[in-house]
Every structure is written in C-alpha cells, then in structure tokens.
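*Asks:* my questions are about this predicted structure, shown below with the sequence.
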Amino acid sequence: MKIEKKVFGELNGEKVYSFTLENRNGMKVSCITLGCIITDVIVPDKNGKLENVVLGFDNVESYIKDSPYFGAVCGRVAGRISNGQFELDGQIYELPKNDANNHLHGGPEAFDKKLWDAQEINVIDAVGVEFSYVSKDGENGYPGNLSVRITYTLNEQNELSITYHATTDKKTIVNLTNHSYFNLSGDLKDDILSHKLQVKSSEILELNANVVPTGKFMNVTNSPFDFNTGKKIEEAISSTHEQIQLVGQGVDHPFLLDDHQNEEIVLIDEKSGRKLIVETDQQSVVIYTSNMLEEPFDIRGTKARRYMGVCLETQGLPDSINHPKFSPCILDTGEEYKTSTTYRFNVLK
C-alpha cells in the first residue's frame, strides 16, 4: 500500500495538498486539504477496468465557484436548520441563511471551504490521512471552540473508512457527513437512474415545502421510498408521489436505518458490475439523487445535469435540534463526538 502527496492548487496564497491512497488491488482514493474533499475513488469494474466513481473537479477554483458539496465534509451541522436558528439552554442562536430561509450544511464558508491540516497514516494493512481543524467560537453563528478530526483510511479489502471526532469547550451542536456523489458507471459514462439501490429502512422523514423535516415519520411501505428489497432509482423518482415531486422529481430525504454495520445500504450498477456497500453507526442516511444538479458547469468535461450521482450521506437526523422527538445532536464539554462509516467496493459475481 502507498500514499502520495502533491500540490493540488492554491487558495488565498496557501497551498492545497492532495493525498492519493492506493492499495495492491489498484483502488485509489484521492482527497484534498480543502474541505476534506474526496476528489477521486478509482475502482475496477467486472472486467478489471479502473475508473472514477465519484463526481469532482481537477482544480481548486471549480470547487470554490461551482461545487454543490462534491466529496466534501459538511459541518458543523449537515443538512438544513429551519429558519436559520436553534435554541440551546434557553439561548437563541442565529445562523446565516444560505438556502432560502434555511441554514444549510454549516452555512457559507463552512467546513467544505476551509483548509484543513493533514497528517499521513501508514500502518501494516492500511494507509490514510487524518485531517484536523478548529472551528472558532461564533464561527457561522455556532457556540464553542470545536476541535475536529476526520480520518480517511483505505485497506486491502477495498474499504474506505471515514471516522469523525469532535470535542468542544462549550455546549454546541454537531452533525457531520461526507457529501460524495457516487456514479458506479465509471467516469460518468451514464447517469445513476439504472443503478439499483437497497436500503434497510422502514421510515423516512417527511419534508415540508422548504425541504426541512416536518417532524413526521413516514412508513415507506407501498411508497417509492421502499428500497428494502432493492430497486432501480428511476423506479422511485418516476413516481407522482408528492414527496418525490417536492424536491425536484427525485429523492432528497432522510432514511432511518433499521440495521447498522450489516450491509444496510447497497448500490449496484449491473452494467459495470460495480457494487458499493455502505455500513455505518449513524442513525440515518440522507439519500440525494442530484435532482438539482442542473448547473452551468462541466464535471471533467461532462456537462452537469440531473441524476449524475447519488449521495449517501450518513448522519444524525437533520434539523434535530428543532424537533424534540428526534435524537439531539448536542455535544457538551467533556464529551466526544465520534462516528464512522465504511464504503466497501467490489464487483458482482
């Protein structure tokens, strides 16, 4: 196994570094110090052809100007916070609104736009990078100095593991995720509509017109959101269900996971033969089928359009701080926020 470090570009006069992790199977994962962004995940198809299966760019400028969170870590709080505010111990905290009336993915200039410190990891059976960043008290409206460490490791079993750690010196809220867009066709040859998705989930969160949870849990039985036995993504998004139409004719919903660390999320592209298994200790996964990706930019020579990727954002429930029935995302002094997700790539037999 090996790891290669090089300069990816510059941001405000500071160098942005890229780290490429590679195992003996030829799988490569590249990530950069800007936003802990995963720029490339290169894995073999059923014929052994190595291709990239995530959306991304080859330069810093595109990530700053055009990126809809491609491959980035979202925080301090992933997802939307309704009305850009929350209450903690009787104090109201106002957050910048960067998504209509909502606060989205930590706000403007959030974790995805920060330069992180990085340290290489070399052990017997894995290589990786540990990113670290201190979010100052008051940054984007959040209380507390938050110390964050995020580790990416690649092993010989074609597993990419992401571990998140955080501590604070003042009670605050934290809910982190990675926002990679997966497309198993390889190098964007096709969209993800024919990808087959299986999710062990019996409930989703209902969304309102502002795409934030209403607080209601919806059973997925006899709905387009039932992926328990696996089905093609196009079968779900072609539905006339009001929740599908609400988010631009697609999926952008939190799925409560019924199982953990047991192949609870599986994505398959039968044409390429690639298979992705996601296992996590998180409560939910936000599945986003890139319904809003109609933007005037190219992704490595391919014009951006809807359904080019699917995000599998493992996390706590969005907007949980504003819903008493949800498990809160509160982190207090003396506590540690710690969670992990593993992405395992293989091919159909």
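*Replies:* Sure, I can see it.

*Asks:* alpha carbons only for contacts and neighbour counts from here, please
*Replies:* Noted.

*Asks:* which parts of stretch 61-76 are buried?
*Replies:* Tyr63, Ser67, Pro68, Tyr69, Phe70, Gly71, Ala72, Val73, Cys74, Gly75, Arg76 (16 or more other Cα atoms under 10 Å).

*Asks:* what about those, which are in helices?
*Replies:* Tyr63 (DSSP state H).

*Asks:* among the buried residues of stretch 61-76, name the ones in strands.
*Replies:* Per DSSP state E, strands hold the following members of the buried residues of stretch 61-76: Val73, Cys74.

*Asks:* closest one of the buried residues of stretch 61-76 to Ile277?
*Replies:* Closest approach to Ile277 among the buried residues of stretch 61-76 (Cα to Cα): Gly71, at 17.3 Å.

*Asks:* separation between the closest one and Leu312?
*Replies:* Using Cα to Cα, to the nearest Å, Gly71 is found at 11 Å from Leu312.

*Asks:* overlap in contacts, these two.
*Replies:* Listed as contacting both Gly71 and Leu312 by Cα atoms under 8 Å, 6 or more residues apart in numbering are His179, Ser180, Tyr181.

*Asks:* can I get the residues you listed in CSV including secondary structure and neighbour count?
*Replies:* Output for the shared contacts of Gly71 and Leu312, formatted as CSV (DSSP: H, G, I helix; E, B strand; the rest coil; neighbours: other Cα atoms under 10 Å):
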residue, secondary structure, neighbour count
His179, coil, 25
Ser180, coil, 26
Tyr181, strand, 26
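
*Asks:* list just the nearest of the residues you listed to Phe217.
*Replies:* Closest approach between those and Phe217, by Cα to Cα: His179, at 23.5 Å.

*Asks:* next up, the contacts around that closest one.
*Replies:* For His179, the contacting residues are Tyr69, Phe70, Gly71, Ala72, Val73, Cys74, Cys311, Leu312, Glu313, by Cα under 8 Å, 6+ apart.

*Asks:* against that first model, consider the following:
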Amino acid sequence: MQISKSVLTDTHFSNHPKNYMLRLICEDGFFVSLLGTGASIRQIGFPSRQMDLQNLALSFSQESTYFSNPLYAGATLAPTAGRISHGSLPVGDHLYKLSRNESGIHSLHGGFENASFLVWELHSASVTPSGDAQVSFTCTLPDGLDGFPGNRHITVTYTLTEAHQLTMDYNAISDQDTYFNISNHSYFNLSGDFSRPATDHILQIHADRYICNAPDFIPEETADVTGTPFDFRHPLALSAQLQKYPGDIQIRRNQGYNHGFLLNHSSDSPDLLCTLPDGSVQMAVASDAPCMVLYSGGYIDDRQQLINGQHTVPSCALAFEFQDYPDAPGDHGFPYHITKANTPWKRQICYQFTIR
C-alpha cells in the first residue's frame, strides 16, 4: 500500500489554505484519489484489462471545479446532507432559521457556505501497522454559519485496504446543541463510461419502505415498496423498473429516482449492492445511517467536463447518500436526533469493491 501526496499550486488556489491531492494505491493498482476541497473523493479506479485506468467515480476534469462543485460530486456533505424544509431547524426550545440556498425556499446540504466547498485541513496521512492507507481531513464551522448553532469541529477519515474496502468515518463535536447529518455525495458509473446512462446497473437495496416526495423534493410520507418501482429487495436493473412503471408519479416528478429508502440493516448482507450487467464490477455498501437516498442523476446536464475527455449526460451516474431520514427536522414524525453540546457524533459508510 502506498500514499502519494501533492499540493495543488494553480493560481485559483492561492487564496486558500494548502490544498492537497492524495492517492491511496493498493499493490494491484486499485486506487482512491482524495481532494482537500470538500474532503472529496476525486477518483476510484483500477487498471482495466486494456491497461488503461477505469474510473468508477464521476470526476471533473479540473480540480478548481470542486470549489463550486455544481453536482456536489464526491464531496463530504456537512454539516447536513439533504434538504431542511424552509430552512427551519428546531433545537430544544429555539427555532433556528438557516440559509435557504435551494430556490430561496429550502436549505440544501448545509446552505451556501457548507463544508462541501471548503478546503479542509489535512490532519494525517499514513499507512497503518496493518497495512491500510489512512487519510484524515478536518474543518471547523463557526457558530451561526448558514444559521446553524455551535462552533463545530468535523473530521472525516478515509481508510483503504488491500481488499479494496474503502471506509469513511465521520466524527463531529460542537460547543452548543446542534444537528449533524454528515454524508458523502459520490456518483458512480461502474463501467467508467460517463458518456452514457448508468441505468443499466443492477441494484439490490435492503429496504421494505421508501419515502414519497412532494414536487419540491420534501418528503410526503413513507410507503411499502411492494408493487412499486422502488422494490429492489431482489437484484434488478434500474432501467427494468423504469420501463415497468413508466407512469409512476414519483418517477416522473423526480426525473427518475431521488428518494430515501429506509434501510433494514441485516447483519448478514450489505445495505446496497450495485453491479454491472456482466458482473465484472460490483460495489457493496454498508452504513449505520438509517436511510439511503438514491439519486439516479436525472437532473445532471450535459455541460460538465470530466476526466478522460468525457462530459456528463443525464443519468450518467448514480449517487447513494447514506444519511438520516430526509428533512428529519421537518414536521413528518421522522426520527430526529439533536447532538448535545460537547458530545461526540459519528457515522460510518463502507464501500467494498469487487473486480472480476
């Protein structure tokens, strides 16, 4: 296992703290590239049979794009993932008004100055005694930023093993009662070809219920997946479900999938399996988060330039956001947990990649 580290020196970065790009490299060439901007996953890839690099994660062609990151591609979503309706955050007896960065109505992924666009400090990068590559980034969000309470310190630690297991451990603490709901927003196309839709990917999601959305993507209710395009309890291609239920109001309203699945969390199986049709690449994901939002990329436009000369097209990649119930602070009766002052908060997401 190796870790390479470089400092981004483009003039675009001159007004920011030292911004690192790191590459964690397994002995067989499988690798993960990380970027200080947003503590982001830049690339996940491996040498293909054609001896080129097959990249599995959507990657912009220019590192500077990650400062605006229109897709939140690969970014750490902090302090919160997803939407908080009308920017209203109840904490104890106080109702905090958050910045509303989605159409001036809702707070999305933590507001205008969320941690996805910040340069995180590189805290450590080393190979552990057990031979794993481990990298930690930290950032501090001041009290009142985007309306959230508390001076908040957040750490994300990436660990890559020789068995191609990538684990993200999120830890956070605040000097005031606050709300944390941190996740990652990587997009995947396991074929490495982002010039075509990823809806041929086969999914298995261990969830009996999903969340129906209103037209503004705020939850309406939970529903049984049985007899709906949201039933992935057995392996199915997204395209098969989309073709089977062409008139489903939830699918039409969201240009595909942009929905939360309430995870069963079986001890003997991952929460999610995502596989290429030929079975050559598979990604298994497990997390302690109660919910996973599947976004099938229906709103991705064709203007984003990617590495290897590619550019985005609608549904060219799938995002799996492991998080709390969407809009947990809203008036839906969903579980909602405040983190008390000086009390650690944590979450884990683990990807296991299999190359056949």
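*Replies:* Here it is on my side, so go on. Quick caveat, the model's predicted, so the values are computed rather than measured.

*Asks:* now the second structure: which of the contacts of His179 of the first structure match?
*Replies:* Among the contacts of His179 of the first structure, the ones still in contact in the second structure (both residues aligned by TM-score structural alignment, their matches' Cα atoms under 8 Å) are Tyr69, Phe70, Gly71, Ala72, Val73, Cys74, Cys311, Leu312, Glu313.

*Asks:* what is the equivalent residue in the second structure for the fourth one?
*Replies:* In the superposition onto the second structure, Ala72 of the first structure corresponds to Ala75 when matched by TM-score structural alignment.

*Asks:* and for Glu263 of the first structure?
*Replies:* Using TM-score structural alignment, the partner of Glu263 of the first structure in the second structure is Pro270.

*Asks:* so its match sits against Met283, correct?
*Replies:* No: using Cα atoms under 8 Å, Pro270 of the second structure makes no contact with Met283, being 9.9 Å away.

*Asks:* sorry, back to before: tell me which of the shared contacts of Gly71 and Leu312 of the first structure is nearest to Val127 of the first structure?
*Replies:* Nearest member of those to Val127 of the first structure, counting by Cα to Cα, is Ser180, at 19.9 Å.

*Asks:* show me what counts as buried in stretch 24-35 of the second structure.
*Replies:* Leu24, Ile25, Cys26, Gly29, Phe30, Phe31, Val32, Ser33, Leu34, Leu35.

*Asks:* over to stretch 298-313 of the first structure?
*Replies:* Within stretch 298-313 of the first structure, the residues scored as buried using 16+ other Cα under 10 Å are Ile299, Ala304, Arg305, Arg306, Tyr307, Met308, Gly309, Val310, Cys311, Leu312, Glu313.

*Asks:* gap between stretch 136-152 of the second structure and the chain center?
*Replies:* 19 Å (Cα atoms, centre = their mean, to the nearest Å).

*Asks:* onto which residues of the first structure does that stretch map?
*Replies:* Going by TM-score structural alignment: stretch 136-152 of the second structure matches residues 130-146.

*Asks:* okay, how far is it across that stretch, tip to tip?
*Replies:* 16 Å.

*Asks:* buried residues, that stretch. List them.
*Replies:* 130-135, 137, 139-146.

*Asks:* and the contacts of that stretch?
*Replies:* Against stretch 130-146 of the first structure from outside (Cα under 8 Å, 6+ apart): 33, 36, 93-96, 106-108, 110, 115-121, 147-152, 166-173.

*Asks:* in strands, which of these fall?
*Replies:* Mapping the contacts of stretch 130-146 of the first structure onto strands (DSSP E) picks out 93-94, 117-121, 147-152, 166-168, 172-173.

*Asks:* which residues touch the longest helix anywhere in the second structure?
*Replies:* What stands out as the longest helix in the second structure, according to DSSP H, is helix 238-244. With contact meaning Cα under 8 Å, 6+ apart, helix 238-244 of the second structure is reached by Thr199, Asp200, His201, Ile202, Leu203, Pro229, Phe230, Ile251, Gly256.

*Asks:* can you rerun that using 10 Å?
*Replies:* 197-204, 228-232, 248, 251-252, 256-257, 296 (Cα atoms under 10 Å, 6 or more residues apart in numbering).

*Asks:* what helices or strands is the helix or strand just after it leaning on?
*Replies:* Per DSSP states H and E, the first helix or strand lying C-terminal to helix 238-244 of the second structure is helix 249-253. Applying 3 or more Cα pairs under 10 Å, 6 or more residues apart in numbering; DSSP states H and E, we find helix 249-253 of the second structure packed against strand 207-213, helix 238-244, strand 258-263.

*Asks:* deepest of the ones you listed, which one?
*Replies:* Comparing those by mean neighbour count (mean count of other Cα atoms under 10 Å), strand 258-263 comes out on top with a mean of 25.
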